[in-house]
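Undergrad: pasting a predicted model and its sequence here:
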Amino acid sequence: MKLRRLQIFDIEYKPLMKGVDIFFTKSTNDSINVNCLVGVNGSGKSQLLELISEIFLFLDKVYRKQGILSKKINSPFAFKIEYEITINEILYLVSFECEKIHTKPKDILFEIIQEDIPGLVIDTSEIVNYLPNKVIGYTSGDNETLSLPFEWYYDEYADFTGKRARFPEKYKEFNDYDPVLYFMNYNTNLGITISNLIFDDGNDALKLVKDIVRVEKLISFRITIQTNQKMAPGYKPKGGPDAGIKLTEELENWIDKLIKCCKYAVQDENDKKFKRWILDYELDPITIDLFKIHFSSALELYTAFYKLELLNNLIIKDEIVKDIKRARDERLNTALQLVPKLPTVPDEEKVLRYSELKLMLKNGTTVDYLSLSDGEHQFLNVFGTILMMINQENCLFLLDEPETHFNPKWRRIFISTLKEMTIGKIQDMIVTTHSPFVVSDCKNESVFIFERDGDCLRITNPPKETYGASFDNILDMAFDIKIPISRDSLKEIDELRKYQNPDVIKEKLNNFGESDEKLNLMNRIIMLNFGKEK
């Protein structure tokens, strides 16, 4: 899918976003299309990503299974969004509009246009087919802004999964309801890496990622699954059929498949009491074949992990969950920015957790996954996510500073690596960044500069071409940095410019590295020596 336009007519809890009207260019590339949001901290880049995810969260609630995930589904703000989507190789232009805050579902204005077929009529029940297949959010840190819509989604999805498990007959028609919003952060690294490396078929895209991070293959890992841990609702020390978290038939099948893929699946009496499986995997050809028998792809395997991880929300006490949901609802009616988050479930109480992940590097060394650097973790997470999702049609990627922990060399190849591994895959990606390397690989019509003046936000395209531009020009356009030198050294250079004695300037000149500013000082020495400047 491809975003074309986003308008925010009115919003109470993010006043900076009120009046935003941003056009995204029509892509003609044969690989993933990158829209780059750039600007100083606090200029609203992450807020825009959040609002896009909130819009699709809202539309998902309204149209998918007629709002089964939530009773309260009025629009959180007034907006219009337009995007392209391809279904069975036919391109459609889709738009949704909520003219005012808290628009009711019946009052949503929508239009779906197919080229060469004017007046296309779509029944409301079919609208779900024109929504994104997946909306994938990513943040390199604990970004409160972007994570919130995804956390709301997880809470409701986990709650709904619990209801399906307790009342299977009542909800049996919804057994195929898969997550649409996926949020990737540091906690998802292990599941993504495991899934991709198990299904390593030697394809060029994965090979490219492995070569960059120097990883040869996955050696072994452990997953622990438990549903009757002490924090679980309904916990019974002696176990029993009703103890702990109740699972849907689908989740029980996922666990059964994971057990069948493990040659060392054994439970002792203590494990049975906690309904716990400790599964140790060694990635030999037999184990890899077992995974490929029981799971069709890296994405399906990761989805099994992902759905089990979502159950961690069911560990948290109901009264805590209710208080936080109430605070979230209040946020939608005020300018309140900070919203309490659900407490983190301790590792030993999680429904699913990973450990003891071993990798072989290109030089033959075996290392623990945790010994890799933050940049290597981030590289495997970002590009591993794209690898898993790229064959899914109509995905939208919202990445908040995906290159934060990369070294300059990796920042330099970020966009080129992305395009190389997604040739022939038309998807849309919106990236926030502070890196000139990223901006320099994007055309200026795909770069959006965010500038904040108090409570007013201005979003513009750069006045000059950014593709292939020098960092001097990019820093000037995006961050109003006229001279790309750090503050202390530039201050000292400015002081030297005031000196009239060329010998003093020459004496101090060796304190500085090479730059245009140093060259200007050398020219000043020459001019002073020849008496051309007083």
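TA: Received the coordinates, thanks. Fair warning: this is a prediction, and the values are worked out from it, not measured in the lab.
Undergrad: only C-alpha atoms from now on, for both contacts and neighbour counts.
TA: Fine.
Undergrad: which elements pack onto the biggest strand by length in the chain?
TA: For the chain, the longest strand by residue count, based on DSSP state E, is strand 215-226. Strand 215-226 sits against helix 189-198, strand 276-282, strand 352-361, with contacts defined as 3 or more CA pairs under 8 Å, 6 or more residues apart in numbering; DSSP states H and E.
Undergrad: got TSV for these, with distance to T139 and mean neighbour count too?
TA: Formatted as TSV, the entries for these read as follows, by distance: least, CA to CA, whole Å; neighbours: other CA atoms under 10 Å:
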stretch	distance to T139	mean neighbour count
helix 189-198	12	22
strand 276-282	29	20
strand 352-361	20	18
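Undergrad: helices of the stretch 351-500 of the chain, start to end?
TA: For the stretch 351-500 of the chain, applying DSSP state H, counting those that start in this stretch gives helices covering 374-389, 408-412, 414-421, 436-439, 471-479, 487-497.
Undergrad: that older thread, mind putting the helices and strands packed on strand 215-226 in CSV, distance to K292 included?
TA: Converted to CSV, these look like this (distance: least, CA to CA, whole Å):
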stretch, distance to K292
helix 189-198, 8
strand 276-282, 14
strand 352-361, 19
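Undergrad: next up, a second structure to put side by side with the first:
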Amino acid sequence: MKLLRLEIGEKFRSLHAGFSMDFHSLTEKSMNEMPKFQPFCFAGLNGTGKSNVLEALAAIFYHLEFCVAKYRPTAFEKHFRRNKCIPDAFNVQYLACSHNKKRYVPALSDRVTITKELGKEPVMTIQAFPFSDDQKIISVSLLPSKHNDAPAPGKEYLPDIIVGYSSGENEILSLPFIKNRLIQFDEYKEAVIKNFSYEEPESSLIYIDSEMSQAVLLSILLFENKDTLKPLEKELHIKGLRSFRMNLNLHKIHHDIDQKVSSPILKQLEPQIQKLKKCASSWFADDKLMWLDFFVDEQTKKAFQDNFKSSFALFRFFQILYELNSRIVKDSIKEEVYSSKGYYTDGKLPTGSPEQNVFYFLDYLILKHVEGEPKPIELLLRNFSDGEHQFLHTMGICLMLKDRSSLLLLDEPETHFNPGWRAKFIKVLNDSIKAGGGNNMMKEILLSSHSPFIISDCMPNNVIVFEKDETTGSISAKTANELNIRTFGTSIEEISDKIFKYDQSIGELSNFELEKIDFNNIKTEKDVINAKKSIQHLGDSIEKDLILARLNQLIPKTNK
């Protein structure tokens, strides 16, 4: 998909009613650029609404997903209203190809427009290429079938996958995804009780946390070839996967409150469990638990590739297993989360113990090249640094998505990176998407960032600068190009000055040391020498050089 425009019709967080922003245009030049890698980077000072746009899009597509869904749990239905969304009025436009199109190119795409007015249900329309007045605008229903046995026709025009990630644990961004996990568990639970088949979650929302990141990494290491995995080896020195264990606690799902009737919680996943056993080096099971051990070699990889369709199919299976850990969440807590507007869910969802959870990985050993070691060494995945885990989060999902219409919402993904990694983050994203194959036309990447390094690797048409009017409180979002700011290849000092209004190359505390020099009281050569001594402890910088140059200019005058 490719976003065209977003309008918010009522106040949402920092965004005022009437806020709007443009992404791609429908000019010939812009559409020719769409198949290229061009992430949108949201930049600006704190409180200017960058993250709020990501949050709004997550909330909008969450609402749309459950407007078109054929399944909604009873507890969720109490709080879900098709005519009520947060934000409750919006217009979002994007290009998408319906799933029966063979090629994902602008000429075969439809312009999808979804409009919601205050207190009314959302409405979807599509218009075929070339999107001119001659092309008919067609309404597409967002209502599922009467018997809830099929999703609404509009599902076909929503993204296949919507990925959320926040390195800063943005609760408002994650809330739609948290609700989604609880809904998907209830969907699975009903399938067990009514003995329906269950292949994968109906919703497209996926939130990448530490657990999901493990599943992503494992899936790509088992499926993808060396060329695809080159970015992992180059940046993180990961050579491969040595071994891992899967732990499955064989809990039961109770059919009623009295708990008189129950079924094995893994009942609907029995075919996939049998496939896992075929891939395992060894396995054990009794009436309470099952563990499967995998020593990974080429035969192990082939076994997984023979039994699962793709890395994404394997990931979706792991996703289901992880979502079964929501079994411990009580219905009263679910209702509280479903009704939450995004401020008070933190700490309310219980964290299961190893015995309470249905599934978790153990002894997850990665082969990694470490400088000074003659051969790759085995490291537990949990021993990786926060920055390495962040790299894995974003790289892994890009390697795996391939030919899927995707919207990636990344909130400050570089928080734990050192400056070197921040400088190469955009290039690594590009390398990962190229290595994963597929078409950039299918993927839209939106990221918020305070890093001048990241902004310096983005084209000015794709850097959206957010500014807040202190008098009215309104937010503006304009491209760097509109503001005559050249970003691509621009120095971090220049970007810091023009976008973040910081015109120094050093920190405030050290700069204060320089500002303490009182030039009005420097009368003699000795005063100059003492002034220079007072800043000897400071490192090299442009600011220090300017002070020293000014002091040197005073020496002839003090000698008179």
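TA: In hand now; what should we look at? Note that this is a predicted model, so its numbers are computed, not measured.
Undergrad: re earlier: where in structure 2 does the longest strand of structure 1 align, residue-wise?
TA: The alignment of strand 215-226 of structure 1 onto structure 2 (TM-score structural alignment) spans residues 238-249.
Undergrad: of all the helices of the stretch 351-500 of structure 1, which one is nearest I255 of structure 1?
TA: Of all the helices of the stretch 351-500 of structure 1, helix 374-389 sits nearest to I255 of structure 1, with 20.8 Å by CA to CA.
Undergrad: next, the angle helix 189-198 makes with that closest one.
TA: 60 degrees (axes from the mean of the first three to the mean of the last three CA atoms, to 10 degrees).
Undergrad: helix 374-389 of structure 1 vs strand 215-226, what angle?
TA: 80 degrees.
Undergrad: name the helices or strands packed onto helix 374-389 of structure 1?
TA: So helix 374-389 of structure 1, by 3+ CA pairs under 8 Å, 6+ apart, packs with helix 189-198, helix 204-213, helix 298-310.
Undergrad: contact partners of the longest helix seen in structure 1?
TA: Assignment by DSSP state H gives helix 144-166 as the longest helix of structure 1. Residues outside helix 144-166 of structure 1 that contact it (CA atoms under 8 Å, 6 or more residues apart in numbering): 46-47, 49-50, 53-54, 57, 69-70, 137, 139, 170-172, 175, 179, 181-183, 246-249, 310-311, 313-314, 400.
Undergrad: with structure 2 superposed, average distance for it?
TA: Once the two models are superposed, helix 144-166 of structure 1 sits on average 1.3 Å from its counterpart in structure 2 (mean CA distance after the TM-score superposition for structure 1).
Undergrad: and stretch 40-51 of structure 1, which stretch of structure 2?
TA: Residue span in structure 2 matched to stretch 40-51 of structure 1, by TM-score structural alignment: 45-56.
Undergrad: can you point out the buried residues in that stretch?
TA: 45, 48-56 (16 or more other CA atoms under 10 Å).
Undergrad: picking that back up, Provide the aligned range in structure 2 for the longest helix of structure 1.
TA: Under the criterion TM-score structural alignment, helix 144-166 of structure 1 matches residues 171-193.
Undergrad: can you give me the offset of the matching stretch from its chain's centre?
TA: 18 Å (CA atoms, centre = their mean, to the nearest Å).
Undergrad: just stretch 511-523 of structure 1 next, same as before
TA: Counting by CA atoms, centre = their mean, stretch 511-523 of structure 1 comes out at 42 Å from the chain centroid.
Undergrad: ditto for stretch 498-514 of structure 2
TA: Using CA atoms, centre = their mean, the offset of stretch 498-514 of structure 2 from its chain centre is 31 Å.
Undergrad: next one: stretch 189-198 of structure 2
TA: 30 Å.
Undergrad: for that stretch, measure first residue to last.
TA: Stretch 189-198 of structure 2 has an end-to-end distance of 10 Å (criterion: CA to CA, to the nearest Å).
Undergrad: so which strand or helix has the closest residue to I8 of structure 1 other than its chain neighbours?
TA: Spatial nearest neighbour of I8 of structure 1, chain neighbours left out: F79 (4.5 Å); criterion: CA to CA, 6 or more residues apart in numbering. Assigned by DSSP states H and E, F79 of structure 1 belongs to strand 78-87.
Undergrad: mind listing residues that contact that strand?
TA: Identification of contacts with strand 78-87 of structure 1 by CA under 8 Å, 6+ apart yields 1-11, 91-103, 130, 132, 393-394.
Undergrad: now with 7 Å?
TA: 1-11, 91-101, 394 (CA atoms under 7 Å, 6 or more residues apart in numbering).
Undergrad: what's the PyMOL syntax to select whichever of those residues are buried?
TA: Selecting the buried subset of these in PyMOL, with 16+ other CA under 10 Å as the burial test, is done by:
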select buried, resi 1+2+3+4+6+7+8+9+10+11+92+93+94+95+96+97+98+99+100+101+394
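Undergrad: would you list every one of the strands in the stretch 401-534 of structure 1?
TA: 428-433, 447-453, 456-460 (DSSP state E, counting those that start in this stretch).
Undergrad: most neighbours per residue, which of the ones you listed?
TA: Ranked by mean neighbour count, the strands of the stretch 401-534 of structure 1 are led by strand 428-433 with a mean of 22 (mean count of other CA atoms under 10 Å).
Undergrad: got a list of contacts for it?
TA: The list of residues contacting strand 428-433 of structure 1 from outside it, by CA under 7 Å, 6+ apart, reads 1-2, 32-38, 45, 396-401.
Undergrad: stretch 469-488 of structure 1 now?
TA: 38-40, 436, 440, 449, 462, 466.
Undergrad: closest one of these to N510 of structure 1?
TA: Once CA to CA is applied, the member of these that ends up nearest N510 of structure 1 is P436, at 28.3 Å.
Undergrad: so what corresponds to the closest one in structure 2?
TA: So, by TM-score structural alignment, P436 of structure 1 is matched to P452.
Undergrad: noted, bye for now.
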